[in-house]
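Engineer: I need the structure of the sequence given here:
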Amino acid sequence: MLLIGNGYLITRTQQGLIKDGCVAIEGKTIKEVGTTSTLRQKYPEAEFIDAKQGLIMPGLVNMHNHIYSTFARGLSINGYHPQNFLDILEGQWFRLDRELTNDMTYASARVAYLDSIKNGVTTMFDHHASYGEITNSLSALSQAADELGVRTTLCYEVSDRNGADQMKAAVAENVRFIKAAAGRDDDMQHAMMGLHAAFTLSDDTLDYCREMTPDTTGFHIHIAEGISDVADSLAKYQQPIVNRLYQHNILGKKTLAGHCIHIGPHEMELLRDTDTMVVTNPESNMGNAVGTPAALRMFNDYNLLIGIGTDGYTNDLTESYKFANLIHKHHLADPNAGWTEIPEMIFGNNPKMANRYFNTKLGVLEPNAAADVIVVDYQAPTPITDSNYNSHILFGVNGRNVRDTIINGEIRMKNFEVQGIDEAKIWADAQVEAQKLWHRING
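Structural biologist: Reported below is the predicted structural model:
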């Protein structure tokens, strides 16, 4: 038995905020929530983690990430001077993923999952590409996730950009891992069929992916991240991207549509009518200068299940919370925009989306929910109440305030110290593999 108490317990349920709250964990799930005094009296022999009047929250869920971008930090590519989004893809990301080996993938994954733990992210959906070595690359990610103990859903980015043989190898890697994940019984890893973006996928490839994907599995794809994706679909297929994907039976309840920046009302209706999930990535979109999605319209007017990811830009979702709050206010010139929608996307919708794959209830602190709990080191200068705790998180918290991270009932970080992992070796190995990658890229 493990108790985490003496803090402001944010349950994310109708029970709301419990001051001097405590959560009792037994095995892999939550047994009970209540006040610290009540639960310590009830379970006197339990191990106790003292939140020290900080915040006790459900672990965070990152719905769209690119672990393979880890080694891009600090990278300078010879001759790289992008003028638009296609230049960014072709000049940096496609060049990087063409050189990634499984050893590099594994080393970068250990860093990304470690960083997730440090930032309170207990579940991550990753979209992988490593055309330098495709086969077993998802197993390299899976091994790292198992070692660090983070829940994860993985896929490989299928694309025609490197020819038919590598496209089929990417599909085969997805199919292999879908079968491997289905054979697990721990609810810690799941799989999707990854697709890059419509402009790098022919009709034949979309049909091939659909044919090779079980009906119980959805697709993870970028949609209209750049305006060039829209132009390509209209020029080649005389229809918007979402319409095209609908015709090829790619949309659906288990499909995750990333970005969706340049889509119109009819496409939003198709996403709604097929119950397709949408995830936006504010920091990445700003960094790539690709525009601002109509996320609040999708949330309010079309009732889409829309969440927020980091797209490889960071592993800190609280940082993305800040950027999402700002970008929509700025874009709409409306100081009221996003106050309620953005936290609902991150803290409410992200777990709901993840639970279309994971069976254990995520994102809430209640009996029988996943024992994924974080403690945030935060001292409030003003009262914390049921109506304002999101504002405290928005303005007072970042990922490095996370003191303790518990995943699946296991303490993965305690008092800022990651448990059972040689953290120094992870960083040292990453340095070695990153140097190899950089040399391969620049020659």
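
Engineer: Every contact and neighbour count from this point should use C-alpha atoms.
Structural biologist: OK.

Engineer: so where does residue 319 fall, helix or strand?
Structural biologist: Residue 319 belongs to helix 317-332 when assigned by DSSP states H and E.

Engineer: Give me the contact list for that helix.
Structural biologist: With Cα atoms under 8 Å, 6 or more residues apart in numbering as the test, helix 317-332 has contacts from 60, 62, 119, 121, 281-283, 292, 296, 308-310, 334-339, 342-343, 346, 393-395, 397-399.

Engineer: try 7 Å this time
Structural biologist: With Cα atoms under 7 Å, 6 or more residues apart in numbering as the test, helix 317-332 has contacts from 62, 282-283, 310, 335-339, 342, 394, 397-399.

Engineer: contact partners of the helix or strand just after it?
Structural biologist: The helix or strand immediately downstream of helix 317-332 is helix 341-343, counting by DSSP H and E. With Cα under 7 Å, 6+ apart as the contact definition, helix 341-343 has outside contacts at 296, 324, 325, 390.

Engineer: In terms of helices and strands, where is the first one?
Structural biologist: Here residue 296 is covered by helix 295-300, with elements defined by DSSP H and E.

Engineer: ok, the contacts of helix 317-332 vs residue 115, which is closest?
Structural biologist: Closest to residue 115 out of the contacts of helix 317-332 is residue 399 (9.4 Å), distances taken as Cα to Cα.

Engineer: Alongside the first, I'd like the structure of this one:
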Amino acid sequence: MIVIKKTRVMQTMPPFGIADDVDVVIKDDIITAVGKGAGDGLKADKIIDGMNKTVTAGNVCGHHHYYSGLSRGMLISAGPQDDFIQVLKEWWWRLDRGLDEEATYYSSLICSLDAIAAGTTTCIDHHASPNYIANSLDTIAKGMEEVGVRGTTCYEVTDRNFGMKEVEAGVEENLRFAKDAKSRKLVRGMVGGHAPFTIPDEGLRMMAEAMQESGAGLHLHVAEDKYDVVHSHHHYNMDIVDRLEKFGLLTDNSLLVHGLYLNAAEIEKINSHGTFFAHNARSNMNNHVGYCQNLQKVKNLIIGTDGCGGNMFEELKLAFFKHKDEGGSWWPGDFVTALARGNNLVEKYFDGKFGRVEKGYKADLNILDYRSPTPLVADNSSAHFVWGMSSNCVESVMVDGKLVMENRQFPGIDVSAIYARAAKVARRVWEKVDTIAP
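Structural biologist: Model (predicted):
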């Protein structure tokens, strides 16, 4: 049993709320009590002084690319990147072909460590390594589990390198892992796909069968750029979402990503199926693909990074600022709500309730060292989240009732050794990628 004594609790999932000078009691992986004096007289295995600290539910990264973990500062020669397809071909589709088992493992370790350090307790990953498909998801899961982050992962089905052989291998890896991962404690599987413009109808049919057999949902990029929309109209004479619906891919445990150029009717159809939709503001800006003008119409909106790290405090700030720059009418509370809604997707894959610091909820928690110079109350807590709090405040992190980071240290993990080895692996990967033609 762990007791956090005399702390402030801040709810980031509506209804927002602040409770001061309360105890949080955790037994095994569940919060069993929250309130003044709730820990008095209990024989706790560990007591944490929560004075002047703020306890929140852990953040969820609604869409990540762990395979990009070793791309930071990547030094390779590359041709023009004047449109999105050129960006993919000159950069990301070369990187993923350079990944092997060791590179995938260290990518997972680095992304998991960075996420926990930033207060992100769950990452919804979307993986690609065309020259290392079979068992690659086990490697991603191994890194997640060793660090202690919760997550889902999947393999992005595509025909872009090796045609239907590659599609079949991707579907097989998704199905195998989604079934096997049900016995894992911290990691589950989804059925991944790159994007509709690199998946033929037969691939979508196979993915639908894998979803039905495993019970897992879809995780797919859609309409990140206008090219995906035009491709669908040209080759299939259908809107993207209609094509997905045709194969039964729109489920309430599925996740579509980006969606910048989906039309209003497509958004309405996604909403009617209860399908989740991840917004990735930084990535959209970085790739210069535009802005999702229908964002405020999305029912199950969550927030991801598209591989731009796992820092959701940073991501949320940029998402909010970009929204205001585009003339949007949402305020901090709307974006904090979208971030917290990621827990609804987590609940589709893990037993229990997530997202609140409340009795009966899973103990995925952050302890923040946040000193507010102004009143912090329920009505302005989301503004504090956007304008005041940051990953610099993250002092300790708990996942599934276990302290995976305490006082900014990772118990039992040699972080320096991991980063040192990762740098060597990254250099090797870069050298290989530099020899790969677009």
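
Engineer: Could I get the TM-score for this pair?
Structural biologist: The TM-score (TM-score structural alignment, normalised by the length of the second structure) is 0.95; 432 aligned residues with a Cα RMSD of 1.5 Å.

Engineer: related to what we said a few turns ago, check which residues of the helix holding residue 319 of the first structure are buried.
Structural biologist: 317-329 (16 or more other Cα atoms under 10 Å).

Engineer: Name the helix or strand for the counterpart of residue 435 of the first structure in the second structure, please.
Structural biologist: The equivalent of residue 435 of the first structure in the second structure is residue 427 (alignment by TM-score structural alignment). Here residue 427 of the second structure sits within helix 415-433, counting by DSSP H and E.

Engineer: For that helix, what is the distance to the chain centroid?
Structural biologist: 23 Å (Cα atoms, centre = their mean, to the nearest Å).

Engineer: just checking, what packs against that helix?
Structural biologist: For helix 415-433 of the second structure, there is no helix or strand it packs on, judged by 3 or more Cα pairs under 7 Å, 6 or more residues apart in numbering; DSSP states H and E.

Engineer: which residues touch the residue lying closest to residue 223 of the second structure once chain neighbours are set aside?
Structural biologist: Nearest non-adjacent residue to residue 223 of the second structure, counting by Cα to Cα, 6 or more residues apart in numbering: residue 259, 4.7 Å away. Neighbour list for residue 259 of the second structure: 222, 223, 224, 292 [criterion: Cα under 7 Å, 6+ apart].

Engineer: Let me know the closest of the contacts of helix 341-343 of the first structure to residue 133 of the first structure.
Structural biologist: residue 324 (34.6 Å).

Engineer: What lines up with the closest one in the second structure?
Structural biologist: Residue 324 of the first structure maps onto residue 319 in the second structure, by TM-score structural alignment.

Engineer: where's that match relative to residue 295 of the second structure, distance?
Structural biologist: Going from residue 319 of the second structure to residue 295 of the second structure by Cα to Cα, to the nearest Å gives 11 Å.

Engineer: Also residue 166 of the second structure?
Structural biologist: 33 Å.

Engineer: what's the answer for residue 284 of the second structure, then?
Structural biologist: Distance from residue 284 of the second structure to residue 295 of the second structure, by Cα to Cα: 13 Å.

Engineer: Same question for residue 96 of the second structure.
Structural biologist: Taken as Cα to Cα, the span from residue 96 of the second structure to residue 295 of the second structure is 29 Å.

Engineer: before we move on, what about residue 371 of the second structure?
Structural biologist: For residue 371 of the second structure relative to residue 295 of the second structure (Cα to Cα), the value is 33 Å.

Engineer: which one of these two has more residues nearby?
Structural biologist: Using other Cα atoms under 10 Å as the criterion, residue 371 of the second structure and residue 295 rank with residue 295 on top: 18 against 13.

Engineer: residues touching the more buried one, list them.
Structural biologist: So residue 295 of the second structure contacts nothing (Cα under 7 Å, 6+ apart).

Engineer: Columns neighbour count and distance to residue 198 of the first structure on top of the contacts of helix 317-332 of the first structure, output as JSON lines?
Structural biologist: JSON lines is the format used below for the contacts of helix 317-332 of the first structure (neighbours: other Cα atoms under 10 Å; distance: Cα to Cα, whole Å):
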{"residue": "62", "neighbour count": "26", "distance to residue 198 of the first structure": "23"}
{"residue": "282", "neighbour count": "26", "distance to residue 198 of the first structure": "21"}
{"residue": "283", "neighbour count": "22", "distance to residue 198 of the first structure": "22"}
{"residue": "310", "neighbour count": "24", "distance to residue 198 of the first structure": "21"}
{"residue": "335", "neighbour count": "12", "distance to residue 198 of the first structure": "35"}
{"residue": "336", "neighbour count": "11", "distance to residue 198 of the first structure": "34"}
{"residue": "337", "neighbour count": "18", "distance to residue 198 of the first structure": "31"}
{"residue": "338", "neighbour count": "19", "distance to residue 198 of the first structure": "29"}
{"residue": "339", "neighbour count": "17", "distance to residue 198 of the first structure": "33"}
{"residue": "342", "neighbour count": "26", "distance to residue 198 of the first structure": "27"}
{"residue": "394", "neighbour count": "19", "distance to residue 198 of the first structure": "35"}
{"residue": "397", "neighbour count": "20", "distance to residue 198 of the first structure": "37"}
{"residue": "398", "neighbour count": "21", "distance to residue 198 of the first structure": "35"}
{"residue": "399", "neighbour count": "19", "distance to residue 198 of the first structure": "34"}
